[in-house]
Every structure is written in C-alpha cells, then in structure tokens.
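Undergrad: Predicted structure and sequence below. I'll ask about it afterward.
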Amino acid sequence: MSEPSSQRQIAHALLSARGIARLVELRDAGVTAATVSRMERDGEVLRLARGLYQLSSAPLDANHSLAEAAKRVPKGVVCLVSALAFHGLTDQLPKQVWLAIGRKDWAPKPDNPPIRIVRFTESLLAESLEIHVVEGVSVKIFGVVKTIADCFRYRNKIGLSVAIEGLQEALRQRKATASEIVRQAERGGVSTVIRPYLEALTANG
C-alpha cells in the first residue's frame, strides 16, 4: 500500500515544519483521517486534543500549552497570568491558558489544555501584540507593559496579589519603566488603580 506511506511522509513533513497541525491542515495536504489514526496507533504522532496533532518525537517546549492554544484559537492572544508567566514575571504556573479574544469571536469548547477566555474590546485586542514562535507555531502574546495594565484591569479574575507581583517583577527585572506602565494604564483606564502600588514600589527603591 504505497498511498498511506506517501501520506505518512507528507504528514511527517507538515508536522516537522509546523510543529503542531490541525486535522483539517493535514487533510488539505492530502493526508486522510484514517492515515492519521494509523500513525497515532503506531506511535508516530500524538493527538494533543480533538483534531490537533504533533509528532511523537517533537521536543516539548516549556510553553507547549501556548502553542496548542494558539492552534485551537487562532484569533486568541495570550494574556494575563499566562502572559506574565511567559515573560518571567510570576512564580505562578497557570493551570489554564489565559486567552483574550474579541467580544463576538468564537470561543472553544472545554478541552485539553484548559483555556480560560477573556473578552477584550477590538482596540485593546490590537494593542502591544508580540508574535513568538513556540514549537514552530506563531503565538500572539501581549507585551510586558500591556500585560501589567491588563492584570490590574482584570484583578478580580486573577487576584490583586498576582497583578502586584507582576508589576514588582517588571520593575525589578527592568522589563518596563514606571512611566511606560503609567502611560499604558491611562490608555486602559486603570491608572487610578495602579498608581498607588507604583508609587509605593518606586519609593522603596
């Protein structure tokens, strides 16, 4: 049976190039669901979630769950605690991937890895976007300064202590200046919330 073996080669090439692929991408490249199923049974590929695959031999990045989430929710942007963790600004290990999407964007059904959806306005969603490649997948992540402001805006969801820790670490590691944070906080409407903590932290050195 030459067809499945050539399909396997296509699947290998595609997964090597993209890191993680959806079943629809494999199908578009000419690989049938039956071939993918056989490859999974033979241990060549891993099924990460419904319709999401990766080569078994692929090295796992520390930010693997972010790559999976980006494949499942292409419009999503990594935010809040997940963005803090990515930027090295918290000791928290998020049990879920925090993703920002638009007010009317489609939200995924619960699956693995767990995704926590937060809805942002279009203007807030388009600001301070960074693209980082994780396991061959382009992942959208908010920058440090915006992440700090967002954490204070959504402090009731993530906890005020997490927002303060992120602010403290951003200043300590010199990943953001007080004036940058104030400007972003003003744009996001949280300057009155963030200012006392900023003043206390900068007054203490």
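TA: Ah, there it is.
Undergrad: For the rest of this, base every contact and every neighbour count on C-alpha atoms.
TA: OK.
Undergrad: What's the biggest helix in the protein, counting residues?
TA: The helix that spans the most residues within the chain, counting by DSSP state H, is helix 2-18.
Undergrad: buried set for it?
TA: Of the residues in helix 2-18, those buried by neighbour count under the rule 16 or more other CA atoms under 10 Å are Pro4, Gln7, Arg8, Ile10, Ala11, His12, Leu14, Leu15, Ser16, Arg18.
Undergrad: isn't Ala17 right up against Ser138?
TA: No: look at Ala17 against Ser138 with CA atoms under 8 Å: they stay out of range, at 12.0 Å.
Undergrad: In addition, the following structure is provided for comparison:
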Amino acid sequence: MATTKTFISSVGAKSQGRYSYYKMLSEVRQGDLVKVKRGVYASPEQLADTMVDIDKLVPNGILCSFSAWSAYGLTTVIPQAFHVAVKRGRKITLPDFPTIELHYMTDKLMELGLTTKDINGYQVKIFDMERSVCDAIKFRNKIGQDVCSEVVNSYLKLPERNLTKLVDYAEKLRVKNTLNHYLEIAL
C-alpha cells in the first residue's frame, strides 16, 4: 500500500503541539523545508515530484483539463502547469511555484464526476475519466482539435471505458451532439 504524501501547513504543525511547530520552523531555517506559500511548506523532493499536494495549495481545488488527461494517460501532451478547477468567484492566492492555472466553474459543474485518485502518493481531487473526456470536447476550440481527438480516441481504446456514463455527462455538459460525431467516426 502506498503512503500518502502531504505538504506541511503551519496550522497543522501547531495543532500537533509546540514541539512539531518549532521542529517545522527549524527545518525551514536549515533548508530541509521550502516555503511554498504563506503557511504551507514542502521538502525539495516533494517539489521536484510530478504531482504536488493540490489541496494545500488550492483548498477544494480539483485537478482538471490537461492535468487530468495526463493523469489518466489520455494524452501525450505534458502539462506546463497544474490545471485546477475552483468554484466561480473565489479569491485565491497562488504560489510562485509550481505554476497553477485556475479554471472557474459553477457549483453544479464542480460536483459532476468528482472523485479522488492517488497520484504519486498524493490523494488528489480530480474529475473522473468520463468527465475529463467531456471537458476535452467542451473546450476543443481552446485546446485544439488534435488534443481533443487524442483524448477521445485514447479513452475509446480503454477496456474499462463506461460509454453510458460518458453519454450521461455529455448530456449534462451539453456536448452530446459533438460526442456523437466522435463516436460515429471512432466506432
């Protein structure tokens, strides 16, 4: 069983007692921990990893778009930033590193297809595979037809695909007609 990684927050260290808090401060002074943003710290090894503790950097943020497609192996495109969906109207202070690109959504869209996945030892909120495919179709003009086609075709090749769920999500996200065109061509 994989161990769950997490960034260290000053609030979390304080809640564990004075010793933990002062130990964290000592590790920051020695360079064993790096300040990611106010009240959030990580080891240099964690920052060099391909995944970070999204929930500490963007509370209630959900991995989406290029980051989700990459996590599911649906695209060969390497994300240049962590793509994170957040509730529309939220004010968020982002760290200088790593690069995070925010996607604002309504409450209704934030709940559709929400799941948790273990990625490199981090428990990350992420949209499920079918929702991610529908997002590729929905934003095909922004991301490019080639990326959209790659995501859809990669999904359709998977043995564990769930076409019923895919069509249901497509209907809710109002991309059912476009999805049907892709399905007609691929199947």
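TA: The structure has been received and is ready for your questions. Given the structure is predicted, the values throughout are model-derived calculations rather than measurements.
Undergrad: Let me have the buried residues of helix 2-18 of structure 1 in JSON lines, adding distance to Val133 of structure 1 as columns.
TA: Listed next are those as JSON lines, based on distance: CA to CA, whole Å:
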{"residue": "Pro4", "distance to Val133 of structure 1": "31"}
{"residue": "Gln7", "distance to Val133 of structure 1": "26"}
{"residue": "Arg8", "distance to Val133 of structure 1": "25"}
{"residue": "Ile10", "distance to Val133 of structure 1": "22"}
{"residue": "Ala11", "distance to Val133 of structure 1": "20"}
{"residue": "His12", "distance to Val133 of structure 1": "19"}
{"residue": "Leu14", "distance to Val133 of structure 1": "16"}
{"residue": "Leu15", "distance to Val133 of structure 1": "15"}
{"residue": "Ser16", "distance to Val133 of structure 1": "14"}
{"residue": "Arg18", "distance to Val133 of structure 1": "10"}
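Undergrad: Name the nearest of those relative to Cys151 of structure 1.
TA: Arg18 (31.3 Å; CA to CA).
Undergrad: Could you find the counterpart of Ile158 of structure 1 in structure 2?
TA: In structure 2, the residue paired with Ile158 of structure 1 is Ile143, using TM-score structural alignment.
Undergrad: what sits against the spatially closest residue to that match that is not a sequence neighbour?
TA: Using CA to CA, 6 or more residues apart in numbering and skipping residues adjacent in sequence, the residue nearest Ile143 of structure 2 is Ala136, 7.6 Å away. Residues in contact with Ala136 of structure 2 (CA atoms under 8 Å, 6 or more residues apart in numbering) are Ser65, Ile143, Val147, Cys148, Val151, Val152.
Undergrad: Give the buried residues for stretch 38-48 of structure 2.
TA: In stretch 38-48 of structure 2, counting by 16+ other CA under 10 Å, buried: Val40, Tyr41, Ala42, Ser43, Gln46, Leu47.
Undergrad: Done for today, thanks.
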